[in-house]
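K.L.:
sequence unknown, structure follows:
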C-alpha cells in the first residue's frame, strides 16, 4: 500500500495521484481504479488525448446507451465505456489542469433529462 501519495489533479468524478515512494500513478474515476507505471501512464494519456468525442457520439448516435465512447483494454472481452463529459474530465485529470469546474458551467455540462409537462 502506498503511503506517500500526492494528488496531481482532481475533478468531480475522480482524481489522479502519484506515489512518490514507488512512482506508481493512481487513477480513481467513478467506479474504476487504475495503477499505472510511468510508461503505462504516458501510453494511456496519449491514447486518451487523441480520442475525438464528437466522432464517437455521432457514430453511436442511434445506440440506446448513455455512454458511447469506448476505451479498449488488453483483456479482449473488456471495453470501458464513457460519455463525452467523462472523457473531458479524464483529459483534465491527465493535463493536470486542476478542475474541470474552475470555469462557469453551461447547460450542456449538466447531465439532467428535462421533461416539460
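P.N.:
Cool, the structure landed. Remember, it's a predicted structure, so these values are computed and weren't measured experimentally.
K.L.:
drop to CA atoms for contacts and neighbour counts, all remaining ones
P.N.:
Will do.
K.L.:
mind listing what the residue positioned nearest the centre of the chain touches?
P.N.:
The C-alpha lying nearest the average C-alpha coordinate of the chain belongs to residue 90 (CA atoms, centre = their mean; 2.7 Å). Residues counted as contacts of residue 90 (CA atoms under 8 Å, 6 or more residues apart in numbering) are residue 48.
K.L.:
doesn't it fall inside a strand?
P.N.:
No: counting by DSSP: H, G, I helix; E, B strand; the rest coil, residue 90 is not found in a strand; it is helix.
K.L.:
in addition, the following structure is provided for comparison:
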C-alpha cells in the first residue's frame, strides 16, 4: 500500500485518491477497490463517461436485478454491475472537480421503496 495518499474526490459510496510518490490512483467504491496506473486511469475514465445508463436500463428492464449497468473487466468471467446512482457517483469522482463530502444524507442516498396504501 502506498504511503503518500492524497484524496482527489469523495462521495458517499467511496473515494478516489492518488499516491503522490508512485503516481498510482486508488479507487474505493462500495466493496470494490482498484489501483490504476495513469494510462489505466484515463482509459477507465473514458469508458465510464461513455456509458449510456438509459440504454442498459432499457436492455435489462425485465431483469429482476437492481443493478443493470455492466462494466466488463479484462477477466472474461467478471462483470461489475452498477445502478444509475452508482454510475453518477463514479462519474462525479472522475470529473476532476474537487468534491465536498457531505456528512448528511441526501434523498438519493436512501434506498427504500415507498408503498402508499
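P.N.:
Structure's in. What do you need? In this text, all values refer to a predicted model and were calculated from it rather than measured experimentally.
K.L.:
surely residue 91 of structure 2 touches residue 50?
P.N.:
No: Residue 91 of structure 2 lies out of contact with residue 50 (CA atoms under 8 Å); the separation is 10.2 Å.
K.L.:
which one of these two has more residues nearby?
P.N.:
For residue 91 of structure 2 versus residue 50, the count of surrounding residues by other CA atoms under 10 Å is larger for residue 91: 15 against 9.
K.L.:
ok, that one to residue 74 of structure 2 distance?
P.N.:
As judged by CA to CA, to the nearest Å, residue 91 of structure 2 and residue 74 of structure 2 stand 21 Å apart.
K.L.:
likewise residue 27 of structure 2?
P.N.:
Distance of residue 27 of structure 2 to residue 74 of structure 2, given as CA to CA: 17 Å.
K.L.:
those two - which one has more neighbours?
P.N.:
Neighbour totals were compared for residue 27 of structure 2 and residue 74, and residue 27 leads with 23 against 7 (other CA under 10 Å).
K.L.:
next SSE downstream of the helix or strand where the more buried one lies?
P.N.:
Assigned by DSSP states H and E, residue 27 of structure 2 belongs to strand 25-29. Counting by DSSP H and E, the next helix or strand C-terminal to strand 25-29 of structure 2 is strand 32-36.
K.L.:
what inclination does that following strand have with respect to strand 25-29?
P.N.:
On the basis of axes from the mean of the first three to the mean of the last three CA atoms, to 10 degrees, strand 32-36 of structure 2 is oriented at 170 degrees to strand 25-29.
K.L.:
against which helices or strands is strand 32-36 of structure 2 packed?
P.N.:
With contacts taken as 3 or more CA pairs under 8 Å, 6 or more residues apart in numbering; DSSP states H and E, strand 32-36 of structure 2 sits against strand 25-29.
K.L.:
who are the packing partners of the strand it packs on?
P.N.:
Using 3+ CA pairs under 8 Å, 6+ apart: strand 25-29 of structure 2 touches strand 14-19, strand 32-36.
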